[in-house]
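# got a predicted model here, sequence first, then my questions.
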Amino acid sequence: MEDLVLGLDTFGDIPADDSGAPVSHAAAIRQVVEEAVLADELGVDIIAVGEHHRPEYSISTPETVLAGIASRTSRIKLASGVTVLSSDDPVRVFQRFATVDAISHGRAQTILGRGSFTESFPLFGYDLSDYDLLFEEKLELFVKLLAEEPVTWSGTTRAALDNAEVFPKTESGRLDTWVGVGGSPQSLVRTARHGLPLMLAIIGGSPQRFEPHIDLYRRAAEQFGTHPHPVGMHSPGFVADTDEEAKELYYPSYKVIRDRIGALRGWPPVRRAEFDAEVEHGSMYIGAPETVARKIARTITALGVGRFDMIYSAGDQPASARMRTVELFGAKVAPMVRDILAG
C-alpha cells in the first residue's frame, strides 16, 4: 500500500520518573515534545496529540503543543486526536490550526470530535443536553471555514456570521481536516455528508466488527456524492524488545487508568485474563516489533484502511519506556508493516 500512513497518538498521560513518582504536567508536556522529535527523526508519518481536561493527562490545548513540536521537527504531520469541537469555537479552532500550519510549513491536521469525556462542557459553559446539537452546528460552520472564503452562517450555539473573513489563510488553501468517530452510525453518515476523512477509534474488541461502519461511511459518501476518503483508525499499543516485556510494562499502568475510567462509566475492574485476550485477539497491539507489525498488517488488510495510528501511552509508564516504544515503532514496526503488506 504505497499511500499507507502510520502514526503515533498520545494524550500526554503523566509518566512516572525514575523513582516511580508522577512528573509534573509541564514535564509531561515536554516529554511529549521529545517523543515527537524522535518520531520525526525515525520517519513516522504522523504524531497526534489529544485534548483532555483531567488530572491524568497533560494536554488540554493540542495546537499549542503541536506548535512547539513544529519548531523542532521538519517532516512529521502534526495532528490533534481529537479537538473537542463541541466545547470550542470553530473560528478560533480554525485560526489556531491555520497558525500551526503556517509555523510547520503545511503540516497541521485537525481531527474534530465530540469528545469521549465531558469535562470540557461545564468547564467552558456548555450544557450537556446540547451534546449532539453543539457538534452538528459547529462542524457545519467549520466545513464552511475550510473554503477560506467569506462565511455567512447562523445557528443557535454561537453568534451568526455575515460575510465574515477569517484569518490567517493557509498557504495550500485548505486545512487538512478529519472527523474522529467512536462508532455512532449518525456520526459516520455526518462525516460522509460533509465529505471529510474518517478516523475510527477502535479501542476494544475485534477490529473486524468495524467493517460495517466503514462500509456505511463509504456507501453514505456515494449517496451524498462526496469523496470517500481512505479511512483511518487508531488503537492502543505498546512495543518493547519482547512480547512479555511489553505486556508487563503496559498492564499495570493500563489497569489503573482503565479502572479509573471504568468507575466513572459503571464498568467492572479489568482482569489480567481480559487484557491478555484483548492483546491476543482484540484491538491492543502490544508486544515485540514483529508481533505488533504482523497484527497491524492483518488489521489493515482486513478492514482496508489507509491509516493506522497507535496510541502508545496509557497511564504512568516511565518516560524511558515510552521513548523506547516510539523508537521501536519508527525503526522497526512501521517498516515491517510496509514490507508485509508489500508481499
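Yep, that arrived.

# for the rest of this, base every contact and every neighbour count on C-alpha atoms.
Will do.

# so how many other residues sit close to the nearest residue to Val5 once chain neighbours are set aside?
Using CA to CA, 6 or more residues apart in numbering and skipping residues adjacent in sequence, the residue nearest Val5 is Arg307, 4.5 Å away. Arg307: 19 surrounding residues under other CA atoms under 10 Å.

# all strands for the stretch 201-343 of the chain, in order.
232-239, 285-287, 307-311 (DSSP state E, counting those that start in this stretch).

# next one for the comparison:
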Amino acid sequence: MIELGVGMFGDLQINPTTGKIQPAAQRMHEIIEEVKLMDEVGLDFFGMGEHHREDYAVASPEIVLAAAATVTKHIKLGSAVSVLSSADPVKLFQDFSTVDLISDGRAEIMAGRGSFIESFPLFGYDLKDYADLFEEKLDLLVRLNKQDTITWSGRFRKPLINQPVFPLPKHNSLPIWVAVGGTTSSVIRAGKMGLPVMFAIIGGNPENFQPLFEVYRQAWDDNGHDPEDFQVGVHMHAFFGENGQEVADKYYPIYAGQMNRIGASRGWPPYQRMQYDFGRSMHGHLIVGDVNQSIDKILHIIELFGLTRFSAHMDVGSPDHKDMMKAVELYGTKIAPKVREALNK
C-alpha cells in the first residue's frame, strides 16, 4: 500500500526587489490551513522540517504538528526532519509522544542531520562531532522507543540509570524514520537497525539512487528484519497546477530564487532554466506540472524504487498560499486517487 503525502520546510516568501521577508506568524497560520486541507482531501501524511534561520518559519516542528493535530482527523503528522544531531533524544521523544496523544496516535519522528548547520552552534555542539552525534543519538532514540525504563550511557550526555520517560505515546512506541541523502553508511545503518528510510532526491537523475536502494534492502534482509515491515520513501520537490506549462512558468522564478539563495552560501553557480526543464523531465528530480504529468512521474518513481511512501516537498521558495491550496487540492482529489488506482490494478 502506497502512502502519499506532503513535506514542507516552512519557507518564508522573500520579496525579490526589497528583500523583505514574510512574517513568520502569517506563514504558520497558512501552514495550518494547508495541513487541514491535506487531511480533508485524503492525503496520508504531512511532514514539517526544522530550521533555525530567518528565511524559514519553523524551528520546532512538534509545536506546529501539535497545532495541526487539533484541526485534522486522519493524516499522519511527522517531522521532515528533526535535526537529531543537535537535539536531546529524550526531550524529542517526549515532545512527539505528546503530539501522538493529542492526535490520537498519528505522530511520527523522522530523524536526520538536516540541510543546514545553524542548530550546532545554537545548541552548543561541535561540527567535528557531526557523524558521531547522529549515530549516538539515534541509538538512544530507538532505545527510548522500545523500553519503558532505560539505562544508557554515551559520550555527549549524562548517563540514564533506570530512568522512566513520560508521557508514553498511545501505542507505547512511535514510527521512527531516518532521512538520508546519498551516504551509503547512513543507508546501511538504517537497514541494520530495521528503520524505514526516506531518501531525499533533490537533484540530478533519480535513477542514480538505485544502488543505494539496493544496499538498503540488502542490509534490511541480511539483518533478519521482517519483509512485511519494510518501508521506504522518497522526498522530491513538487508543485501542481491545472495547466502544466503555466504552473511551470509561474513556479520557476520562485524555485530558482530559493536555489540561488541557498547556492550563494554553498558556492553553486546561478540556477538556470535548462536545469529546471530537465528536472521536470521523466529523468529529473522535479515533479512540477499538471495532473496527468504528475501522475505519470509519481508512478514512475514509485515503480522504479518499489516505494511504500512518496513525499511531495511543496513549499520550496514559498509559493503563494492560494496556489499552495490549489496544489494540495489537486494532489488529494485528482493525483493521489489515480496513483492509488493504477497501483492497485
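Yep, it's here. As the structure is a prediction and not an experimental result, all values here were calculated from the model.

# that older thread, deepest-packed of the strands of the stretch 201-343 of structure 1, please.
Compared across the strands of the stretch 201-343 of structure 1, strand 285-287 shows the largest average neighbour count, a mean of 27 (mean count of other CA atoms under 10 Å).

# can you name the residues of structure 2 that that one overlays?
Strand 285-287 of structure 1 corresponds to residues 287-289 of structure 2 when matched by TM-score structural alignment.

# to which residue of structure 2 is the residue nearest to Val5 of structure 1 aligned?
For Arg307 of structure 1, the residue aligned by TM-score structural alignment is Arg309.

# got a list of what that match touches?
Neighbouring residues of Arg309 of structure 2 by CA atoms under 8 Å, 6 or more residues apart in numbering: Ile2, Glu3, Leu4, Gly5, Gln231, Val232, Gly233, Val234.

# how about these in CSV, adding distance to Leu37 of structure 2?
CSV is the format used below for the contacts of Arg309 of structure 2 (distance: CA to CA, whole Å):
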residue, distance to Leu37 of structure 2
Ile2, 20
Glu3, 17
Leu4, 14
Gly5, 12
Gln231, 26
Val232, 25
Gly233, 22
Val234, 22
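
# which among the residues you listed gets closest to Phe96 of structure 2?
Nearest to Phe96 of structure 2, judged by CA to CA, of the contacts of Arg309 of structure 2 is Gly5 at 19.1 Å.

# that closest one falls within a strand, correct?
Yes - looking at Gly5 of structure 2 with DSSP: H, G, I helix; E, B strand; the rest coil, it is inside a strand.

# aligned counterpart of it in structure 1, please.
Gly5 of structure 2 maps onto Gly7 in structure 1, by TM-score structural alignment.

# returning to that earlier point: which one of the strands of the stretch 201-343 of structure 1 lies closest to Val65 of structure 1?
Nearest to Val65 of structure 1, of those and by CA to CA, is strand 307-311 at 16.8 Å.

# the closest one vs structure 2, average distance?
By mean CA distance after the TM-score superposition for structure 1, the fitted strand 307-311 of structure 1 averages 0.4 Å away from its aligned residues in structure 2.

# so which residues of the stretch 51-200 of structure 2 form strands?
76-79, 82-83, 107-112, 149-152, 160-164, 176-180, 197-200.

# now those strands as JSON lines including distance to Ile335 of structure 2?
Shown next, in JSON lines, are those (distance: least, CA to CA, whole Å):
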{"stretch": "strand 76-79", "distance to Ile335 of structure 2": "19"}
{"stretch": "strand 82-83", "distance to Ile335 of structure 2": "28"}
{"stretch": "strand 107-112", "distance to Ile335 of structure 2": "24"}
{"stretch": "strand 149-152", "distance to Ile335 of structure 2": "44"}
{"stretch": "strand 160-164", "distance to Ile335 of structure 2": "45"}
{"stretch": "strand 176-180", "distance to Ile335 of structure 2": "25"}
{"stretch": "strand 197-200", "distance to Ile335 of structure 2": "21"}
